[in-house]
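A.B. asks: could you look at this predicted model? Sequence included:
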Amino acid sequence: MRVLRLTPFFHHDCVTAWPAEFDAVGGMQVQILRLSRELADRGVEQLVMTVGFPGLPRERVDRPGLRVRVTRAPLPRLRSELTGLVGLNQAWLAAVLTACAPLRRTWRPDLVHVHADGQLWALLAGPLVSRMVGAPYCLTLHCSRLASYEPMSRFDRLQHRLVATAERYALRRARRVSTLTARTADTVARLLPLDRALVDVLPDSVGDVRPVTRPEAGEYLRSLGVPAGRPVVGWVGRVAHEKGWRDFVAMAERWDAGSGAPGAVFAVVGDGPQRERMREAVEAAGLADRFAFTGFLPHDAVPSVMTALDVLVMPSAHEELGGSALEAMVCGTPVAGYAVGGLRDTVGSVTPSLLVPRGDVPALVRAAGDAVTDAERHRETVAAAVPDLLGRYGEDTVERALEHYRLAVGRVSGGGAGWAP
């Protein structure tokens, strides 16, 4: 089977540095890379058209059966605090449409797989490219305007209805749809309306993320400038508005008075379009000596980071699933955050007492403080849940993806000779 994968979000782990304006790495990028590699190992031939940055090869073979092509029209380096560069995703779509024009003759796919994040441009790609290459498309909602997305600015609120309409259009014309949670699948099917049987739940996978020893993990954090001898409260991911960094800083301001826990150091692991604004807020609050900013780290550092934290905090405005929460819990670390989106399913199934109403910073301080002061109890609870988490978000996710593709192209498994990619 040949699959054309269209996504502005893809992790280029062939580099050790990543310019933040070109959409700093988050869970979505890592998950799409992981899925692509697992499918390639199962014999699915793929061409990925994605965004890249200066210094990356225009096209590379990541592994047999997986080609990654940087597909982006030229654009000026105008910074945006929401998307990194102004027009980045529009430039991606324009280049994709140009690049797909000859594919029908040179490399005709059996299926187009579009990854949508709640923005307009990927939603337009599916219907347009499907016609150009003469193949059906399936659509993955990594974030849904209809079910979970929260507008990030005044302009975003103004265009919210337009993008929601585009999402409805793209969903209705997709051969099949997938979501990260059953909650979103049920909501989308009800609101469209859409036959629920056409919506598959394909959650993110924790892949090979597993804990390392606590001493080894702690030493790694020390090498990044995180001081020893204090509880470490962590933030891991893109430094962007929707991830709630302002509430993370506000939590740090209230920590000593409201957490009931010893004085902590706050580790910010990752990068993003609002990195400098977060740094300025930390300095304005007089907390510069309590914060450690590591910047971008390669994904293979995740187990060390997650294991070393005393608690991971996720004050997100919306979170379709919460891949960072899964990675932290698989490494034995409790997660405190807002009860939004998929966090209600992931964290909520393990330590529901550590989830608080969105925007309630004092409650978030108390929850994170409880994770630190009652660490043994929370860590035992998380450890007991790891087998179930690995079962729900483990290796069988690639099998679910293969079945999703079978259904999308009409090659149903079971009976006869079966199906082979």
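C.D. replies: Nice, thanks for sending it over. In this text the structure is predicted, and so the values were computed from the model without any measurement. Residues are numbered from 1 along each chain as shown.
A.B. asks: from now on I want contacts and neighbour counts done on CA atoms only, so please keep to that.
C.D. replies: OK.
A.B. asks: am I right that Gly394 sits in a strand?
C.D. replies: No. If the criterion is DSSP: H, G, I helix; E, B strand; the rest coil, then Gly394 is coil and not within a strand.
A.B. asks: so which helix or strand takes in the nearest residue to it once chain neighbours are set aside?
C.D. replies: Once flanking residues are discounted, Gly394 sits nearest to Ser205: 5.3 Å by C-alpha to C-alpha, 6 or more residues apart in numbering. Secondary structure assignment for Ser205, by DSSP states H and E: no helix or strand.
A.B. asks: also this one, for the comparison:
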Amino acid sequence: MRVLMFGWEFPPHIAGGLGTACYGLTRGLAKLGVKVIFVVPKAYGDEDQRFLQIRNASEVEAPYGTLETEEDLWKQLTFIRINSNMVPYLSPEEYANEWNEFRHEKRPGIPQDIWKQRYNFSGKYGANLMEEVARYAMVAAQVAKEMEGQFDVIHAHDWLTYYAGIAAKRVSGKPLVVHMHATEFDRSGENINTVVYNIERTGMAAADRVMAVSNLTRNIVIEKYGIAPDKVVTVHNGVRFKAHEGPEEERGVDDKIVTFLGRITYQKGPDYFVEAAAKVLKRLPNVRFVMAGSGDMLNHVVRRVAKLGISDRFHFTGFLKGDEVRRMFELSDVYIMPSVSEPFGISPLEAMKSNVPVIISKQSGVAEVLTHAVKVDYWDVDAMADAIYSLVTYPALHNMFITKGQEEVTTLKWDNAARHVLDVYKAVTE
């Protein structure tokens, strides 16, 4: 099986879980003998290509006119300048701009420079994102044309690449599988960005199969986007995370450490974490709370921590990645993911691999596959506080979740997810 895959990021250059998921999945597919050509807007040359081929879209010559239906495709795109958390993953640099309000900035006509022979993608989630999404679709058409007969199926990850997948399908006639890692309803609640929503819906309507990372996401796809149930399949994510095997990190404090690690944005529920922390600290003074990440709600959270009078017990680390994440888990006694809407959530699995008990919201996809995690409603800060209190107070309970969690998480491998994905490929190609 040969796959032409479109993504937006790939390790080590990532801004969130999307790149991590692409890495784990493609490794798993390679073990099954699947050949993957992974197209990314901007490749840096240090990506791990032992098990796949990286194609750099910034090096592809795709002049205007390479796709017969480019005008039709273009009409479906609306240029906007992004001043919100509408995209799936933002880097700390983008967050620093404090994009707190959403506003459209429509541009008349087609900017001529986007049709240059080569387009230098930023590969990020900046203000020109929609221009890059449009140009990426044109590059995808050119790549599909150049690789005629060299792939059997097209796989597009998240809305950023859906038009690329459609363009490649139109040129090649090959079946298209789209992967829904996070919906616009996850990112924005009911106050959705209609432009992104329409791209998501168009991509899923054009696809031969839609893969959702959880049953939670599958239900949203069916109910909110009107996609036929028999077209949508659930493929749960896995985890590939090696805990540190050397000397333990020096803590420097005797206090218990409770960690939130993720984007500090509406979807992740950081404000509920703060409220629960305040309740815990009324009962236990020897607990420290760490918020690791960046996001558009950071300033709001900092102000709330100050107002609650718990600043001396609260620490903000900023955005962490790679070994920094591993070290943070090593220092933690409890990990909590209070997401309002989480399509899946890989970080709790990484925490469990690091021998850290986890508390997760019932509104997360990972709750479907985990038994040995404390599950609470994201809005129930009293239950959240009780769970934290219990895990840091009672060693037997803490150790039980570590032991059982380790046993459970070792079965949640990307190899299993890859087998399900391969079944989907076979179903659409036979």
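C.D. replies: Cool, the structure landed. Computed from a prediction, not measured in an experiment: that's the story for all the values here.
A.B. asks: tell me which residue of the second structure lines up with the residue nearest to Gly394 of the first structure.
C.D. replies: Here Ser205 of the first structure is matched to Gly238 in the second structure, going by TM-score structural alignment.
A.B. asks: in which helix or strand would I find the alignment partner in the second structure of Ile32 of the first structure?
C.D. replies: Superposed on the second structure with TM-score structural alignment, Ile32 of the first structure falls opposite Cys22. Assigned by DSSP H and E, Cys22 of the second structure belongs to helix 17-31.
A.B. asks: residues making contact with the helix or strand following that helix?
C.D. replies: Where DSSP H and E defines the elements, the next helix or strand beyond helix 17-31 of the second structure is strand 35-40. Here strand 35-40 of the second structure makes contact (C-alpha atoms under 8 Å, 6 or more residues apart in numbering) with 1-10, 26, 29-30, 51-57, 123.
A.B. asks: how far apart are the longest helix along the second structure and its match in the first structure?
C.D. replies: In the second structure, taking DSSP state H as the definition, the longest helix is helix 129-146. Helix 129-146 of the second structure differs from its equivalent in the first structure by a mean of 2.2 Å after superposition (mean C-alpha distance after the TM-score superposition for the first structure).
A.B. asks: just how off-centre is that helix within its chain?
C.D. replies: Per C-alpha atoms, centre = their mean, to the nearest Å, the displacement of helix 129-146 of the second structure from the mean C-alpha position of its chain is 22 Å.
A.B. asks: and what of stretch 395-404 of the first structure?
C.D. replies: Per C-alpha atoms, centre = their mean, the centroid offset for stretch 395-404 of the first structure relative to its chain is 18 Å.
A.B. asks: in the second structure, what range does that stretch match?
C.D. replies: Against the second structure, stretch 395-404 of the first structure falls on residues 415-424 (TM-score structural alignment).
A.B. asks: buried stuff in that stretch?
C.D. replies: By 16 or more other C-alpha atoms under 10 Å, the buried positions in stretch 415-424 of the second structure come out as 415-421, 424.
A.B. asks: what lies in contact with it?
C.D. replies: 25-29, 31-32, 209, 235-238.
A.B. asks: 10 Å - rerun?
C.D. replies: With contact meaning C-alpha atoms under 10 Å, 6 or more residues apart in numbering, stretch 415-424 of the second structure is reached by 1, 24-32, 34, 177, 179, 208-211, 213, 233-240, 414, 425-427.
A.B. asks: and the strands in the second structure?
C.D. replies: 2-6, 35-40, 53-56, 153-157, 176-180, 209-212, 232-234, 256-261, 287-292, 314-318, 334-337, 358-361, 374-376 (DSSP state E).
A.B. asks: got those as CSV, with distance to Lys145 of the second structure and mean neighbour count columns?
C.D. replies: Formatted as CSV, the strands of the second structure follow (distance: least, C-alpha to C-alpha, whole Å; neighbours: other C-alpha atoms under 10 Å):
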stretch, distance to Lys145 of the second structure, mean neighbour count
strand 2-6, 12, 23
strand 35-40, 14, 22
strand 53-56, 14, 18
strand 153-157, 13, 26
strand 176-180, 15, 27
strand 209-212, 22, 26
strand 232-234, 28, 21
strand 256-261, 42, 23
strand 287-292, 44, 22
strand 314-318, 43, 16
strand 334-337, 43, 25
strand 358-361, 45, 26
strand 374-376, 48, 21
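A.B. asks: can I get those strands in CSV including distance to Ile199 of the second structure?
C.D. replies: Formatted as CSV, the strands of the second structure follow (distance: least, C-alpha to C-alpha, whole Å):
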stretch, distance to Ile199 of the second structure
strand 2-6, 15
strand 35-40, 19
strand 53-56, 23
strand 153-157, 13
strand 176-180, 12
strand 209-212, 14
strand 232-234, 17
strand 256-261, 29
strand 287-292, 31
strand 314-318, 31
strand 334-337, 28
strand 358-361, 28
strand 374-376, 33
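A.B. asks: out of these, which is closest to Ala168 of the second structure?
C.D. replies: Among those, the nearest to Ala168 of the second structure by C-alpha to C-alpha is strand 153-157 (7.5 Å).
A.B. asks: that closest one: how far from the chain's middle?
C.D. replies: Its chain's average C-alpha position is 16 Å from that of strand 153-157 of the second structure, according to C-alpha atoms, centre = their mean.
A.B. asks: what stretch of the first structure does that strand fall on?
C.D. replies: Taking TM-score structural alignment, strand 153-157 of the second structure hits residues 111-115 over in the first structure.
A.B. asks: that stretch vs the second structure, average offset?
C.D. replies: Using mean C-alpha distance after the TM-score superposition for the first structure, the mean distance for stretch 111-115 of the first structure is 1.4 Å.
A.B. asks: mind listing what Asn191 of the second structure touches?
C.D. replies: Taking C-alpha under 10 Å, 6+ apart, we find Asn191 of the second structure in contact with 184-185.
A.B. asks: aligned partner of it in the first structure?
C.D. replies: Under the alignment defined by TM-score structural alignment, Asn191 of the second structure is paired with Arg157 of the first structure.
A.B. asks: with Phe314 of the second structure instead?
C.D. replies: That one, Phe314 of the second structure, aligns with Phe291 by TM-score structural alignment.
A.B. asks: what's the neighbour count on the nearest residue to Arg173 of the first structure once chain neighbours are set aside?
C.D. replies: What sits nearest to Arg173 of the first structure in space, not counting adjacent residues and going by C-alpha to C-alpha, 6+ apart, is Pro127, at 6.9 Å. For Pro127 of the first structure, the neighbour count with other C-alpha atoms under 10 Å is 21.
A.B. asks: and what of Ser311 of the second structure?
C.D. replies: Neighbour tally, Ser311 of the second structure, other C-alpha under 10 Å: 16.
A.B. asks: grab the nearest non-local neighbour of it.
C.D. replies: Val305 (5.8 Å).
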